[in-house]
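Trainee: Just the structure for this:
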Amino acid sequence: MGQPTRPFPLGPGTRHLCIDLQRLFAEETPWQVPWLKTVLPAIEEIAGRHARQTIFTRFVPPSTPAEALGAWRDFYGAWPNMTRERLEPALLDLVPSLARLVPPARLLDKPANSAFSRTGLAAALRRRGVDTLIVTGGETDVCVLATVMAAIDLGFRIVLPTDALCSTRDGTHDALLKLYRERFGHQVEATTSSLVLERWR
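Mentor: A predicted model of the protein is given here:
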């Protein structure tokens, strides 16, 4: 399917969707993403310049494993200490440098990997004329992947600043970027944060 013939336009219909940049993944927890802090400056720059056009998601686990649905119950059975009854509530907060941008940036809590697992997000974006999403955050191969694939199915154009994405697994991070470039070139543009900032004014 290849690459698009030119970069996607970044106009009034563009929003920045930042996935799960929370203390839960930034600090020393079982789910820490060590190089989150490496990509944080690029995300801070995009969000700081475009706070009103930014939506931050937060991954919010169930209170107990028993509250989860289907295979999620098995998942949280393996991670009982990561449910809300055991987690320190502040760990669900955004990292401080991004939390200070809310408002005017918006905050969206989600119960699963994809941002679109939060009912009504796609419709709300459509009402505002949004057709392009700049997606940053983590993890590239879990929540970002789920969000990107859902957004593709919903018809959104996706721009991925690759230096603003992070994962705990370098191999699958790299594989996903290769996949987007080679198989989803008409729907996904893999670029850099500096080029995004240059084009999105």
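Trainee: Only C-alpha atoms from now on, for both contacts and neighbour counts.
Mentor: Will do.
Trainee: Name the residues of stretch 37-54 that are buried.
Mentor: 37, 39-40, 42-44, 46-48, 50-54 (16 or more other Cα atoms under 10 Å).
Trainee: So which of these is the closest to Y76?
Mentor: Nearest to Y76 among the buried residues of stretch 37-54: K37, at 26.0 Å, using Cα to Cα.
Trainee: For my notes, confirm that closest one occurs in a strand.
Mentor: No: with DSSP: H, G, I helix; E, B strand; the rest coil as the criterion, K37 is helix rather than part of a strand.
Trainee: For it, which non-adjacent residue is closest in space?
Mentor: Setting aside the residues directly before and after it, K37 is nearest to A26 in space (Cα to Cα, 6 or more residues apart in numbering), at 7.0 Å.
Trainee: Touching, the one you found and L40? I think so.
Mentor: No: counting by Cα atoms under 8 Å, A26 stays clear of L40, with 9.8 Å between them.
Trainee: Just give me the neighbour total for D109.
Mentor: A count of nearby residues for D109, using other Cα atoms under 10 Å, gives 16.
Trainee: whoops, L121 was the one
Mentor: 12.
Trainee: Find the nearest non-adjacent residue to it, please.
Mentor: Leaving aside its chain neighbours, L121 sits nearest to A115 (7.7 Å; criterion: Cα to Cα, 6+ apart).
Trainee: list the contacts for T192?
Mentor: The contact partners of T192, taken as Cα atoms under 8 Å, 6 or more residues apart in numbering, are 160-164.
Trainee: Second input sequence below; structure requested for side-by-side comparison:
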Amino acid sequence: MKNKNALLIIDMQQEDGFVLEHFDNVVANTATLLDTARQLAIPVFYSRHINPADGIGLPPGEPRAADGGPASYRSGTRQVEIIAALAPQPGDAVIDKPRYSAFHQTDLDTQLKRSGVTTLIVGGVLTDVCVLTTVFDAFALGYRIRVITDACTTTTLAAHYSALLIMANWVYSLELLTCAELLRALEGKDFISCAPERPDLFAHQPHELAGTIERLQSRLQRQAQE
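Mentor: Model (predicted):
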């Protein structure tokens, strides 16, 4: 089973243009995932979002600096490098991407299929942008996906949970689980996760968002008595 998994860490780069919720905790959990993957010989893939320094080929409306180049994730700068605490090791794969999804205009799918990978364990940033689009593309390409909810983050908790709820509603090959529960799963122990049981599982109106987040959290948390 373990040799069909791969760990995909999305855009954990030095770019500091965003203030991210609980980022230190996400880094710590990501480090745990990396250590475990390497101990179990699970292939590790990183993605890096890199915009060309000259600005050529940027999507319409992409924020630009005064010189016409990209305002963030500019090639040739330290900001595009993976943060030191999570630095790739020999044998890890680093996928450079020009758009949100790690599959867009990259050979990630080819590399995964060549390695026999059928399940992606996903963490990284931003939950509501690059993680979300990568997960939808992975689903379309036929992968099973495990999103580690406390190894992802974005600029607000509302956006983080909104993205998780969107994925839980429509990505039918998905499991959401915490880092601790993933470790239990990889050890062959009983574990808790949230997997879609039907379309629009977490349907809600705007005024119900807080309650829906609580409902999702209750599906992810191990009860104290356990």
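Trainee: Work out the TM-score between the chains.
Mentor: Once superposed, the chains reach a TM-score of 0.81 (TM-score structural alignment, normalised by the length of structure 1), with 181 aligned residues with a Cα RMSD of 2.1 Å.
Trainee: Specify the local secondary structure of the residue positioned nearest the centre of structure 2.
Mentor: Residue closest to the mean C-alpha point of structure 2, counted by Cα atoms, centre = their mean, is G123 at 3.3 Å. Assigned by three-state DSSP, the conformation of G123 of structure 2 is strand.
Trainee: Looking for the alignment partner of it in structure 1.
Mentor: When structure 1 is aligned by TM-score structural alignment, G123 of structure 2 is paired with T136.
Trainee: Identify the residues contacting its match.
Mentor: 16-19, 43, 144, 160-161, 164-165.
Trainee: Spatially, which residue comes closest to it, not counting chain neighbours?
Mentor: For T136 of structure 1, the spatially nearest residue (Cα to Cα, 6+ apart) is C18, at 4.8 Å.
Trainee: For P62 of structure 1, see how far away that neighbour is.
Mentor: 21 Å (Cα to Cα, to the nearest Å).
Trainee: and if you look at L40 of structure 1?
Mentor: 27 Å.
Trainee: residue ranges of the helices in structure 1, please?
Mentor: Under the criterion DSSP state H, structure 1 contains helices at 23-26, 36-49, 71-78, 96-99, 121-127, 143-153, 170-183, 193-199.
Trainee: Tell me which of these is the most buried.
Mentor: Mean neighbour count (mean count of other Cα atoms under 10 Å) peaks for helix 23-26 among the helices of structure 1, with a mean of 22.
Trainee: Quick one: end-to-end length of stretch 77-95 of structure 1, please.
Mentor: With Cα to Cα as the measure, stretch 77-95 of structure 1 spans 27 Å from end to end.
Trainee: Can you give me the buried ones in that stretch?
Mentor: So for stretch 77-95 of structure 1, counting by 16+ other Cα under 10 Å, buried means 77, 80, 82-84, 87, 91-95.
Trainee: which one in structure 2 is aligned with S114 of structure 1?
Mentor: S114 of structure 1 maps onto S101 in structure 2, by TM-score structural alignment.
Trainee: pretty sure its match contacts D128?
Mentor: No: taking contacts as Cα under 8 Å, S101 of structure 2 lies outside contact range of D128: 11.4 Å.
Trainee: Just give me the longest strand of structure 2.
Mentor: Longest strand in structure 2 by number of residues (criterion: DSSP state E): strand 144-153.
Trainee: Show me what it is packed against.
Mentor: Contact here means 3 or more Cα pairs under 8 Å, 6 or more residues apart in numbering; DSSP states H and E; on that basis strand 144-153 of structure 2 packs against helix 23-39, strand 119-125, helix 132-140, helix 157-170, strand 174-177, helix 179-186.
Trainee: check the fit of that strand onto structure 1 and give the mean distance.
Mentor: Superposed on structure 1, strand 144-153 of structure 2 shows a mean distance of 0.6 Å to its aligned residues (mean Cα distance after the TM-score superposition for structure 1).
Trainee: between that strand and strand 119-125, how many degrees?
Mentor: Per axes from the mean of the first three to the mean of the last three Cα atoms, to 10 degrees, the angle that strand 144-153 of structure 2 makes with strand 119-125 is 20 degrees.
Trainee: Which residue numbers in structure 1 does strand 144-153 of structure 2 align to?
Mentor: Using TM-score structural alignment, the residues of structure 1 aligned to strand 144-153 of structure 2 are 157-166.
Trainee: Now do that stretch: everything it contacts.
Mentor: With Cα under 8 Å, 6+ apart, stretch 157-166 of structure 1 has contacts from 8, 33, 35-36, 39-40, 42-43, 131-140, 148, 151-152, 173, 177, 187-193, 196.
Trainee: now do stretch 89-102 of structure 2
Mentor: By Cα under 8 Å, 6+ apart, stretch 89-102 of structure 2 touches 10, 43-51, 88, 103-108, 129-131, 133-134, 137.
Trainee: how about a cut-off of 7 Å?
Mentor: Outside stretch 89-102 of structure 2, the residues that touch it by Cα atoms under 7 Å, 6 or more residues apart in numbering are 43-51, 104-106, 108, 129-130, 133-134.
Trainee: I appreciate the help and will end here.
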